[in-house]
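*Asks:* Okay, predicted coordinates and the sequence, questions at the end:
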Amino acid sequence: MSNELKERYEVVVNSINSKMLEVGRKDEIKLVAVSKTFPVDVIKNAYEIGVRIFGENYAQELRDKSKILKDYDIEWHFIGRIQLNKLKYIVPIAELIHSVTRLEEIKEINKLSTKFNKVQKVLVQVNLSGETTKAGLRSEEVEDFIKKAYEFENVKIIGLMTMAPFTNDVEAIRRVFRSAKFLKEKLLKKFPEIKELSMGMSNDYLIAIEEGATILRIGSKIFGERNGRLK
């Protein structure tokens, strides 16, 4: 498994570097290895080959894995849908929460961050494809949301997260990513902390690099296909 994992990881890293060179980008892109549903041993193998940032979708899975791997120098990201009653498992652990969509979440994150004596970094999830199956704010809602979130001292919004439409239409994917970059640049003029743009997964991360992603969330291209959620 670890040899296959190493090969897949190297292919992804090399393709990221090649694409950045091709499009003339000299900034840094953060690669989040999406380890949801994969067991701890797989994460250990990934750590051994150099992966340091892991993304989890389920709060209790994040809690349990981080506890087992407490001696590893891992940066954990939470990338799944937020349930208010599960934030108590996320805030003590996550370096970055990618998927904030409601002020109720900001309030609860702030309360927990104060308790754990930290300032929680978060991204605002935006829905730019218009798909009703996807969570996220509409582009015209984001500025007001950020203004209201500024009232909470222990939460720091540092960027946006979005997901591409579920389609093979490259131009449709590109339009969403381009819209996200445009929105980020527009917000950056008023909010200097809005620097990160989390977009691009296993099937579309190269397009995301072309369109300005600063954080990629890649799972199956690194770990292989999933067999379903762990029990």
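*Replies:* It's in.
*Asks:* contacts and neighbour counts: CA atoms only from here.
*Replies:* Will do.
*Asks:* is it true that Glu4 lies in a helix?
*Replies:* Yes - membership of Glu4 in a helix is supported by DSSP: H, G, I helix; E, B strand; the rest coil.
*Asks:* For it, the count of nearby residues, please.
*Replies:* Glu4: 12 surrounding residues under other CA atoms under 10 Å.
*Asks:* Check it against this one:
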Amino acid sequence: MIAENISEIKKRIWEVCKKVGRNPEEITIVAVTKTVPVDKIKEAINAGIYDIGENKVQELLEKRNSIENVRWHFVGHLQTNKVKYIVDFVYLIHSVDSLKLALEIEKRAKKINRIIDILIEVNTSGEKTKYGVKPEEAIELVRQISERCEFVRIKGLMTVAAYLPNPEDVRPMFRLLKQLKEEIEKFNFKNVEMKHLSMGMSNDYLIAIEEGATIVRIGTAIFGPRNQKVK
């Protein structure tokens, strides 16, 4: 079932890319594996998934011991005191939304002489329950990180759109993120390459791709409803 789900997702991505004139190879599927058991994750890997996203540091560390040859993405809210546990291996941190967090990543990365790629999380929905820098403060945060960090590279932006019954209604949130990306690109900040827009989840990833997403974070559409505990 997981392999079939992935095949269907890839087919839909190919179709929407053809519709809007994009190359499907530009799109990275990050399988979000919160509460998903290791055996199910391995099924997804066998079906051609190479990028795995986790929301919790502890769960990521536990799974990492059992899963090889993947790129680990951290997609949840990252506390500064947890940075040290993932900085030596994580491929991309999607959820940096403060200078304090960026400076902690910088400190830990410098200690091990490793460049860490991050995305800036932007709260495009305005929901108080969501993390992310306010859109109007995003450029200033990028500037500060660029000026103060040598071992942190900003590779783009991320957002978690509002969960709405009609996916079309989230389109403005994705457009806002893309507009911010284009504005930031004009500044030519040091160590900043606006390569990625991480936006779109199981219910709205096709809309996100139409609006410029390069990374989609998909959990339920691959693994089904989250009703299992990690084993």
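*Replies:* Yes, it's here. Predicted, not measured: the structure shown is a model, and the values here were computed from it.
*Asks:* In the first structure, what residue spans correspond to helices?
*Replies:* Remark: helices assigned in the first structure by DSSP state H are 2-23, 40-48, 59-68, 87-90, 103-115, 139-149, 170-188, 205-210, 220-223.
*Asks:* now the longest one against helix 40-48, angle please.
*Replies:* Think helix 2-23 of the first structure. Interaxial angle, helix 2-23 of the first structure versus helix 40-48 (axes from the mean of the first three to the mean of the last three CA atoms, to 10 degrees): 50 degrees.
*Asks:* What helices and strands are in contact with helix 2-23 of the first structure?
*Replies:* The elements that helix 2-23 of the first structure packs onto, with contact taken as 3 or more CA pairs under 8 Å, 6 or more residues apart in numbering; DSSP states H and E, are helix 40-48, helix 205-210, helix 220-223.
*Asks:* List the contacts of Val57 of the second structure.
*Replies:* Contact analysis of Val57 of the second structure by CA atoms under 8 Å, 6 or more residues apart in numbering lists 74, 78, 82, 85-86.
*Asks:* corresponding residue for it in the first structure?
*Replies:* The alignment partner of Val57 of the second structure in the first structure, by TM-score structural alignment, is Ala59.
*Asks:* what about its match, distance to Lys26 of the first structure?
*Replies:* Going from Ala59 of the first structure to Lys26 of the first structure by CA to CA, to the nearest Å gives 34 Å.
*Asks:* Just give me the residue closest to the centre of the second structure.
*Replies:* His94 (4.2 Å; CA atoms, centre = their mean).
*Asks:* The first structure: which residue goes with that one?
*Replies:* With TM-score structural alignment as the criterion, His94 of the second structure matches His98.
*Asks:* likewise Pro37 of the second structure?
*Replies:* Structural alignment (TM-score structural alignment) places Pro37 of the second structure against Pro39 in the first structure.
*Asks:* do Gly48 of the second structure as well
*Replies:* Using TM-score structural alignment as the criterion, Gly48 of the second structure maps onto Gly50 of the first structure.
*Asks:* Tally up the residues packed near that match, please.
*Replies:* 12.
*Asks:* Same check on Lys186 of the first structure?
*Replies:* The tally of other residues near Lys186 of the first structure (other CA under 10 Å) stands at 13.
*Asks:* what's the spacing between it and Glu193 of the first structure?
*Replies:* 12 Å.
*Asks:* repeat for Ile74 of the first structure
*Replies:* Using CA to CA, Ile74 of the first structure is found at 24 Å from Glu193 of the first structure.
*Asks:* Compare neighbour counts for those two and give me the winner.
*Replies:* Legend: neighbour count by other CA under 10 Å for Ile74 of the first structure and Glu193, higher for Ile74 (16 against 13).
*Asks:* of the helices of the first structure, which approaches Lys231 of the first structure most closely?
*Replies:* helix 59-68 (9.5 Å; CA to CA).
*Asks:* Check which residues of the closest one are buried.
*Replies:* 59, 61-63, 65-66 (16 or more other CA atoms under 10 Å).
*Asks:* Have a look at how far, on average, that helix is from the second structure.
*Replies:* With mean CA distance after the TM-score superposition for the first structure, helix 59-68 of the first structure departs from the second structure by a mean of 1.2 Å once superposed.
*Asks:* for the match of Gly48 of the second structure, what are its contacts?
*Replies:* Under the criterion of CA under 8 Å, 6+ apart, Gly50 of the first structure has no neighbours.
*Asks:* Report the contact partners of the aligned partner of Glu108 of the first structure in the second structure.
*Replies:* In the second structure, the residue paired with Glu108 of the first structure according to TM-score structural alignment is Glu104. Listed by CA under 8 Å, 6+ apart, the contact partners of Glu104 of the second structure are 80, 83.
*Asks:* likewise Glu210 of the second structure?
*Replies:* Per CA under 8 Å, 6+ apart, neighbours of Glu210 of the second structure: 16-17, 20.
*Asks:* what about the first structure, which of these hold up?
*Replies:* Conservation of those in the first structure, assessed by both residues aligned by TM-score structural alignment, their matches' CA atoms under 8 Å: retained contacts are 16-17, 20.
*Asks:* List buried residues within these.
*Replies:* Using 16+ other CA under 10 Å as the burial test, these include 16-17 as buried.
*Asks:* and Glu225 of the first structure, how many neighbours does it have?
*Replies:* Glu225 of the first structure has 10 nearby residues by other CA under 10 Å.
*Asks:* any idea how far Lys111 of the second structure is from the equivalent of it over in the second structure?
*Replies:* In the superposition onto the second structure, Glu225 of the first structure corresponds to Pro225 when matched by TM-score structural alignment. According to CA to CA, Pro225 of the second structure and Lys111 of the second structure sit 40 Å apart.
*Asks:* now swap in Gln144 of the second structure and tell me
*Replies:* Distance from Gln144 of the second structure to Lys111 of the second structure, counting by CA to CA: 21 Å.
*Asks:* which of the two has more neighbours?
*Replies:* Gln144 (14 against 11).
*Asks:* what's the nearest residue to the more buried one once chain neighbours are set aside in contact with, if anything?
*Replies:* Sequence neighbours aside, Leu99 is the residue nearest to Gln144 of the second structure in space, at 7.2 Å (criterion: CA to CA, 6 or more residues apart in numbering). Residues near Leu99 of the second structure by CA under 8 Å, 6+ apart: 141, 144-145.
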